[in-house]
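Q: the sequence and its predicted three-dimensional model are supplied below.
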Amino acid sequence: MGDNPTRPTATRSPSMAQVAARAGVSHQTVSRVLNDASLVKEETRLRVLAAIEELGYRRNYAARILATNRSRRIGMITAHLGLHGPSMIALGVQEAGYAEGYDVSLVGLPELSRAMLDNAVDRLSDQAVEAIVVAVAHRDAAEMVRSLRLAVPVVTVQGVVAGTPLAAGIDQELGAELAVGHLLDLGHRHVAHLAGPSDWVEAEQRRAGWRRAHELRGLLPGPELQGDWSPESGHRAGLRVADDPHVTAVFAGNDPMALGLLNALHARGRRVPDDVSVVGFDDVPEAAYYWPALTTVSQDFAALGRGALTLALAAVRGDHEATLDPVVPTLTVRASTAAPRD
């Protein structure tokens, strides 16, 4: 039986030599263009890029690493991607990497342990990443990261202390101060706090901001309630708040807990904000559609991602003491806060 004349035949990917021939330049010139060298004239560079596009050339990834000792790939380790903050941080780093011509390899940890962290590092090392961004806010994570022995630099985000080398973060304490200060400036005297998990650095930083806002005004804080970032924990706390007529305002450590709190207050007949004002933290996309629309702290995760990548690239260039100021959060005021009733 003869060959089917309509069957497509397999073709090999075009080579760098073919690109060079099409552009009328040397093999070395094509290599310089691919590696963003500054020695190539603009006219020549455009001609090479046109040949690459015309031929559909795709450079072999492994060959690029061997030729340049650069993978243009950043690794990222994170956990709790089901939560708004960690997922948005991961997205911010990925978008920043893309803008700078870097791929970002993400490894999500199902739980935080030294074994899991070591495994994630091994997986990223196999991909020849140039640096690793670690975004895990547990208190134990910082010590685990410091104990790692790596051949590439590590940048930390989430729960970092200002001025720490290779650490990018959002000023969590300031964000809490803005939220609680807003309530106190409305006339509330003692703001209750629904806190996040005690083993999260960011939860402790937000708690510190809650206390500081009172201290700056010479006031004592209201009661502290313990949550776990979930709406369920917010609902449980909300039932306690609803039974306490002395509580007129609550600062929730994140928006999902604020959602559960609102639900419990509504169920018990406490009106928001007439009877109790509520402020959250994170400004999740749904916050504007809570009932009532939630006053909350907004975090610029895109700026955080750019900062993390800036530090990673600085470290790749040899600056292992690079620092960045923390990203400044903002308060978005909506309908869930008002002055207390007389």
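A: Arrived safely, thanks for sending. Please read these numbers as outputs of a predicted model, since none were measured by experiment.
Q: all contacts plus neighbour counts: C-alpha atoms, from now on.
A: Will do.
Q: now the strands: where do they sit in the chain?
A: 73-79, 103-109, 131-135, 154-157, 167-168, 192-195, 224-226, 249-252, 277-282, 295-298, 330-332 (DSSP state E).
Q: L262: which of those strands is closest?
A: Smallest distance to L262 across the strands of the chain (CA to CA): 7.8 Å, for strand 277-282.
Q: show me what that closest one is packed against.
A: Applying 3 or more CA pairs under 8 Å, 6 or more residues apart in numbering; DSSP states H and E, we find strand 277-282 packed against helix 172-186, strand 249-252, helix 255-267, strand 295-298.
Q: any chance of the ones you listed in a markdown table, plus mean neighbour count?
A: Listed next are the helices and strands packed on strand 277-282 as a markdown table, based on neighbours: other CA atoms under 10 Å:
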| stretch | mean neighbour count |
| --- | --- |
| helix 172-186 | 23 |
| strand 249-252 | 30 |
| helix 255-267 | 24 |
| strand 295-298 | 26 |
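Q: before we go on, here's another structure to hold up against the first:
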Amino acid sequence: MNVHTGTDASGYVTSETPPEAKRPRAPSIRDVAKLAGVSHQTVSRVLNNHPSIRDETKSRVLAVMGELQYRPNRAARALVTSRSRTIGVLTSHRSEYGPASSIQAIEEAAVLQGYLVVTANAEGADSHSIARAITHLLDQAVEGIVVIAPQVRVFDTLAEMQLDLPFVTLQSTGRLNDHALSVDQMTGARLATRHLIELGHRGIYHLAGPQDWIEAEARMEGFLREMGDQDVPTTAPILGDWTAEFGYHAGRELLRVRDFTAIFSSNDQMALGLMHAIHDEGLDVPRDISVVGFDDIPEAAHFWPPLTTVRQDFAELGRRCVALLIDHDELPEGTDAPGSVIPTLVVRSSTAPPSA
């Protein structure tokens, strides 16, 4: 960088950055207004999608914004409008496929409605850590919160805090029914179990998720209900931890007795470990043992054999979450009211009728 030097009145050497080296000023709303030939109030109305703005004026202002690379100051807009246009997401296991996919879906749906998304991760298992994460979101002036943290203790903390802003939960516990919007995990589990029963299986095991996860509990209950309704005997589900490593070791233990012909795994990763264990025993999927997963992760179609699993529509879930939180007057015409999202069974090559 070129620096000009000189002396001040005291004789000390001074330096000054030349004007051409200074950082250029970011364009302002008044710059946009001047170049577009409108008032700054008109530019503000364009930013807020005011219905009084003519299409040709809106197009001209947007074109100038693009030319100047103008980015509105959301903090300033929040002061003027009392709207931050920001949605908060509370999670505690954002690395898992389900929560990560939910966050992505919410972000994509929010952007389409002109909203930003901020995320807070409740790293600790205690109420203090959960409350701290919620407080962090409130400090960002969020207009609503989506809760995708899957443990029951999160909902206990929510009830204690008595939030005075809209929030929606992606896990239904029966305690916050007015706020619940979830994939029907129980129906998904029943679809998977029914598929195996209809193929002719009667010895069916269930590899469940962690006991404190709401989805794991719902999937286990769906499995048990379907088995009971179909009058098929069952054994106690095996509690896992969502990992392929656990699925592998559980499979090795189960194969010591091998009193089953099918396994419904509560997620695809544990199903992958199960299939690995089955192959290591010299057995074949699905000729010897059928396997069904849950989630339909992107890799599920490329397991060997490709995995039969339950698919959750995360895009639809994200759209409905955002729709539930923001003003319905701002939604595009034809947007449906929020409701439960029903998963679908994706049948691939990992399931077949039991061999003779």
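A: That came through, no problem. What you are looking at is a predicted structure, and each value in this text was computed from that prediction instead of being measured.
Q: and the TM-score between them?
A: The TM-score (TM-score structural alignment, normalised by the length of the first structure) is 0.91; 338 aligned residues with a CA RMSD of 2.4 Å.
Q: could you dump the strands of the first structure to a markdown table with distance to E53 of the first structure?
A: Compiled in a markdown table, the strands of the first structure are given as follows (distance: least, CA to CA, whole Å):
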| stretch | distance to E53 of the first structure |
| --- | --- |
| strand 73-79 | 23 |
| strand 103-109 | 21 |
| strand 131-135 | 30 |
| strand 154-157 | 36 |
| strand 167-168 | 38 |
| strand 192-195 | 54 |
| strand 224-226 | 58 |
| strand 249-252 | 53 |
| strand 277-282 | 43 |
| strand 295-298 | 42 |
| strand 330-332 | 44 |
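Q: count of residues packed around T14 of the second structure?
A: Per other CA atoms under 10 Å, the neighbour tally for T14 of the second structure reads 11.
Q: is it in a helix, a strand, or coil?
A: Classification of T14 of the second structure using DSSP: H, G, I helix; E, B strand; the rest coil returns strand.
Q: and it, how close does it get to T5 of the second structure?
A: Here T14 of the second structure is placed at a distance of 6 Å from T5 of the second structure (CA to CA, to the nearest Å).
Q: what's the match for M116 of the first structure in the second structure?
A: Under the alignment (TM-score structural alignment), M116 of the first structure pairs with S129 in the second structure.
Q: and for L178 of the first structure?
A: Using TM-score structural alignment, the equivalent of L178 of the first structure in the second structure is L191.
Q: which residue is the nearest non-sequential neighbour of its match?
A: Closest residue to L191 of the second structure apart from its sequence neighbours, by CA to CA, 6 or more residues apart in numbering: L345 at 6.5 Å.
Q: list the contacts for the equivalent of the one you found over in the first structure?
A: Aligning on TM-score structural alignment places L345 of the second structure opposite L331 in the first structure. Listed by CA atoms under 8 Å, 6 or more residues apart in numbering, the contact partners of L331 of the first structure are 175, 178-179, 295-298.
Q: corresponding residues in the first structure for stretch 275-295 of the second structure?
A: With TM-score structural alignment as the criterion, stretch 275-295 of the second structure aligns to 262-282.
Q: what's around the residue lying closest to L324 of the first structure once chain neighbours are set aside, how many residues?
A: Leaving aside its chain neighbours, L324 of the first structure sits nearest to A168 (6.4 Å; criterion: CA to CA, 6+ apart). Neighbourhood size, A168 of the first structure [other CA under 10 Å]: 32.
Q: and A168 of the first structure, how close does it get to E204 of the first structure?
A: A168 of the first structure is 17 Å from E204 of the first structure, by CA to CA.
Q: leaving out chain neighbours, which residue sits closest to the aligned residue in the second structure for R211 of the first structure?
A: For R211 of the first structure, the aligned residue in the second structure is L224 (criterion: TM-score structural alignment). Nearest non-adjacent residue to L224 of the second structure, counting by CA to CA, 6+ apart: T234, 7.7 Å away.
Q: same check on G188 of the second structure?
A: P343 (5.6 Å).
Q: okay, now the one you found: neighbour count?
A: Residues within reach of P343 of the second structure, counting by other CA under 10 Å, total 21.
Q: wait, what's in contact with it?
A: Contacts of P343 of the second structure by CA under 8 Å, 6+ apart are 183-185, 187-188, 310-313.
Q: and if we set it to 7 Å?
A: Residues counted as contacts of P343 of the second structure (CA atoms under 7 Å, 6 or more residues apart in numbering) are 183-184, 188, 310-313.
Q: same list, those, but as TSV with distance to I134 of the second structure please.
A: Output for the contacts of P343 of the second structure, formatted as TSV (distance: CA to CA, whole Å):
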residue	distance to I134 of the second structure
V183	23
D184	26
G188	30
V310	31
R311	30
Q312	26
D313	26
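Q: which of those sits closest to L68 of the second structure?
A: D313 (38.7 Å).
Q: now do the contacts for L294 of the first structure.
A: 279-280, 287-288, 334-336.
Q: mind putting those into CSV with distance to L216 of the first structure and neighbour count?
A: As requested, the contacts of L294 of the first structure are exported to CSV (distance: CA to CA, whole Å; neighbours: other CA atoms under 10 Å):
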residue, distance to L216 of the first structure, neighbour count
V279, 19, 29
G280, 21, 29
A287, 28, 21
A288, 30, 17
R334, 24, 15
A335, 26, 17
S336, 24, 23
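Q: how about these in CSV, adding distance to H80 of the first structure?
A: CSV is the format used below for the contacts of L294 of the first structure (distance: CA to CA, whole Å):
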residue, distance to H80 of the first structure
V279, 23
G280, 19
A287, 20
A288, 23
R334, 28
A335, 30
S336, 28
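Q: excluding chain neighbours, what is closest to the residue sitting nearest the centre point of the first structure?
A: A centroid search over the first structure (CA atoms, centre = their mean) returns I89, at 1.2 Å, as the residue closest to the centre. Nearest residue to I89 of the first structure, sequence neighbours excluded (CA to CA, 6+ apart): F301, at 5.5 Å.
Q: re the thing from before, residues in contact with the match of M116 of the first structure?
A: Neighbour list for S129 of the second structure: 122-123 [criterion: CA under 7 Å, 6+ apart].
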